[in-house]
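Chemist: Mind folding the following:
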Amino acid sequence: MTGFKEYDQYDALGLADLVKAGQVTAAELLEESILRTEKINPRINAVIRPMYDIARARSKETVEGAFAGVPFLLKDLIASYAGVEMSCGSRFYRGYIPNADSEYVARFKRAGLNIFGKTATPEFGITPSTEPELTGPCRNPWDPLRSPGGSSGGASAAVAAGIVPMASASDGGGSIRVPASCTGLFGLKPTRGRVPSGPDHPDGWFGFIAEHVVSRTVRDSAHMLDCLQGNYPGQLLRIAPPAGSYAGAIAAKPKKLKIAWSLDPALGETLHEDCRQGVLETVKLLESLGHICEEVKLPINKEEFIYAYTVLVCSEMAATLKEGERILGRKSKPSDFEARTWALMKLGRSFNGADVANAVWTMAQFSRQWMTFFEPYDALLTSTLGELPIAVGGLRPTPQELIELKALSYLPIGFIAKQKDFVLKAGRRVYQYCSQTMPANVTGQPSMSVPLHWNAQNIPVGMMFTGRFGEENVLLGLAAQLEQAKPWADKRPPIHAGI
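Modeler: Okay, here's the model as predicted:
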């Protein structure tokens, strides 16, 4: 069967409109996506589990929804697809097959999307670079020596390389926005509770994780959020529904906004010059569009935040190990995991209940201070990252760090818990890289990376806008205005299936 050569001219909604009009079939779109996967995936390693037979059968069915017939890829983490392996980037989960769809996946299906494969993720989504030992490193289509980011690196690489116009993604510390920035895409992390992730894995990482998509266009993201948002029976965290549709928000006349902006390195030590330049240029663009921009200093105690965040994430990793043993019915061993993951799990086990409670209180206090600071503003502009997309291997433990990580596995738990300096040192590199993204995970605010800047070497540098809790409509309206003023959807990286 032939594909559809005009594929690159359309975003996901555009492809769905063609299917509804009878100008192309779902089967033709699927075959084009498969052809593109087979052509380009050996160079980027984004799709790690093809589901071609399942998708071909679905392409013959009559489906409805905003994205009916559009090929789609699912991140191999959290999102369960009944009957299909979900390894979470880990040797431990290799061969695990869920017996039911998660609510998130069920809503993708109801939207009409045709899922034909799963994308790469780092082990349990724990790092902002997608290089799991299980499936090997994923590469950035803009520069294959660089990572596409993480943990939604496979999704972002696949979209940027033209395999699909949109793919699923999730974000616990920047995992939608980081790879969107690295690959020149639009990525919105919704408000906490906006998109349900249950019933098996609700409120992951103490509520830090949110699920949505990465896309080439703002309208795909907005319409997809209309399909994904909303409560369901048994949902633990419920928030008020939006006043109107997100599709309507991007079509409305732009409002004049008051936008704070900052060049603070936040959780990092420095801010790369290209990131600084991107922010300054974006401020000029915003002012030319009539918005009020005000430079601010970010209210954040770096050391307190990093320690509390690490305590909570490592504790969650320890619980993930315990839950995995229950689900799989077998005990784990160090060889089941990457050295860093095992060390983080061991570290998580070392914290007691008081340590975890203190970390929760620290984050609650941070959130109150941050929200008070945020109150006068409609949005906050920073760079998405503190640096350019990192080199493949740039976050791997050094030989000395591997020795330290392995030694950690044999230390008494009581001793480990006292090593605050070790905790801060171990995360320094990651917090320098993802220096801006994590506060919005803690507060639950919506936050988006917008592809507004490319440096002199043609490497994308995302700009991040964070909005008030529950106000995705404001962010999406602003993104649509910026997209019109400075279009990016037709930019193509050197590695692209359509070239």
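Chemist: contacts, neighbours, all on C-alpha from now
Modeler: Will do.
Chemist: got the contact list for Leu478?
Modeler: Leu478 makes contact with 250, 254, according to Cα atoms under 8 Å, 6 or more residues apart in numbering.
Chemist: make it 6 Å
Modeler: For Leu478, the contact set (Cα atoms under 6 Å, 6 or more residues apart in numbering) is empty.
Chemist: Another sequence for comparison is provided below:
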Amino acid sequence: MSVETLLWEEDATGLAARVRAGDVTPGELVEAAIARLEAVNPDINAVAEKLYEEARRQAGTVDRAAPLAGVPFAIKDLGIAASGVPTHGGSRVPPFTPDFDSVLTERHRAAGLIAVATSTTPEYGLRLMTESARFGVTRNPWNTGHTSGGSSGGASALVAAGVVPLAHASDGGGSIRVPSACTGLVGLKTARGRVPLSPLTSESWYGFVVDHAVSRSVRDSALLLDLTHGPDPFAPYAAPAPRAGFAAAAARDPGKLRIGVYRGSPLGMDISAETLTALDTAVSLAKEGGHQVEEIDLPMIDRAFMAGFARCVASAVAGSTRQEATRLGRGMRGDLERATRLIARLGDVVTAGEIYATLERLRAACRVMLAATARFDAVLMPLIAHPPLPCGAMDPKGIDVFLEEALDRLRLTRLLRVDRFFDELLDKSLWFTHWPAIQNVSGQPAIALPVHVTAAGLPLGVQAAGRPGDEETLLSLAAQMEKLSGWRTRRAPLKRPV
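Modeler: Now for the predicted structure:
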């Protein structure tokens, strides 16, 4: 078996075991990852920066006793610092090149991971499809005419294409889980405070954003979380310590769980038959695992909730673009994509008092939701309302282009304070992804489960949301469903190694 085939077939845990056994060296794995990336990236366009020379250097010095020694990896081009590596955030704005590492970067390296590239993201992570004016369209290895999701779409494309077995990702409104659902991967959105974002920032988007990874297997996600979780001195808050460890949880039988199933749309918008089939598949696997399943509703999660989330994100984007202007010493909104600029301007016209009141309303709704679902160990619900979309499907067209240009050129963003106009914008932004922002607001952990492949051959995952701070139960459940379904052996058909 060639090293490239080994890289394509194994998960990170398996590759690390091969390194420890002496079957393969870190240098061989890095070279295989580079060769694989060069072979498939023209098809998927998932790379922001190539880190080949540094990866080769690290392969020669990595501690082979490290838990994931020599395993090739990718880091997202957003929200994490690696010294000397330009961070573009998917934008034409001049990049930020840090002279320090994030705490998470240090933990990745201590685990033995070797980054071979940074992965593409839409501008500032604001779309759930990875398409940007800076880097172009990132494509799905299962079908390159379709999206790999966003905003960690470059990460998911690299993992699904067999370049790396797992990759750093972040999630502020579904950006780990949506790409996983689109590309047949496991994507754990961790509990708020589980993994520090420092020293780059203390929190992002009012605490909505968390960092972790997309992976081929549940055990990889669990092991990586064991190696990277825990606060540091700059962390503003911390998630509860795990009871026995995340890898241990993924390795044990979950016992008989009580699981809720939510089928509704908080936006009241259409849900495809394929999405409901995927949810039914997850329900069937849960029942096969011996769990008690109950259909529920979440009336407290409605259009007002989703609108509040969107306004808070706009406020955060307005603030971050001001920070970027300070860094550059000049105005930079002219460098932004039109849609990003409109979101920032919307954030400018929402007052601080309104955002505070909105956050309080969101948190109150989450308290009601958590109380209503406290009897469940997990709640199954969709992630994407339709199978992975064709590339470009969410671009404005026709009259929408005219309206966006008018709002932008005439600076009429205040019209978006009118509910009718804002509702139209909300629907256009979230018709593909109605659900994932719920857990970003609540701070709950949630995991994308790659339960279904459509008749057209595209993955379509759903999610399980857990109790606050309880990734262990989710990982135990997900590992059981992985074993029952056999999804861990699925691979995208793109340029299968020979």
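Chemist: Skipping its backbone neighbours, what lies nearest Val453 of the second structure in space?
Modeler: In space, and not counting its chain neighbours, Val453 of the second structure is closest to Pro459: 4.3 Å by Cα to Cα, 6 or more residues apart in numbering.
Chemist: Then Met481 of the second structure?
Modeler: Closest to Met481 of the second structure by Cα to Cα, 6+ apart is Leu285, at 6.0 Å.
Chemist: so that neighbour is in which element?
Modeler: Assigned by DSSP states H and E, Leu285 of the second structure belongs to helix 273-288.
Chemist: So which bits of that helix are buried?
Modeler: 274-283, 285-286 (16 or more other Cα atoms under 10 Å).
Chemist: Please apply the same query to stretch 87-106 of the second structure.
Modeler: 87-93, 96, 98, 101-105.
Chemist: Could you dump those into JSON lines and include secondary structure?
Modeler: Below are those laid out as JSON lines (DSSP: H, G, I helix; E, B strand; the rest coil):
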{"residue": "Thr87", "secondary structure": "strand"}
{"residue": "His88", "secondary structure": "coil"}
{"residue": "Gly89", "secondary structure": "coil"}
{"residue": "Gly90", "secondary structure": "coil"}
{"residue": "Ser91", "secondary structure": "coil"}
{"residue": "Arg92", "secondary structure": "coil"}
{"residue": "Val93", "secondary structure": "coil"}
{"residue": "Phe96", "secondary structure": "strand"}
{"residue": "Pro98", "secondary structure": "coil"}
{"residue": "Asp101", "secondary structure": "coil"}
{"residue": "Ser102", "secondary structure": "coil"}
{"residue": "Val103", "secondary structure": "helix"}
{"residue": "Leu104", "secondary structure": "helix"}
{"residue": "Thr105", "secondary structure": "helix"}
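Chemist: Go through those and name the one nearest Ala213 of the second structure.
Modeler: Of all those, Ala213 of the second structure sits closest to Leu104, with 11.3 Å by Cα to Cα.
Chemist: which residue lines up with the closest one in the first structure?
Modeler: Alignment note (TM-score structural alignment): Leu104 of the second structure maps to Tyr104 of the first structure.
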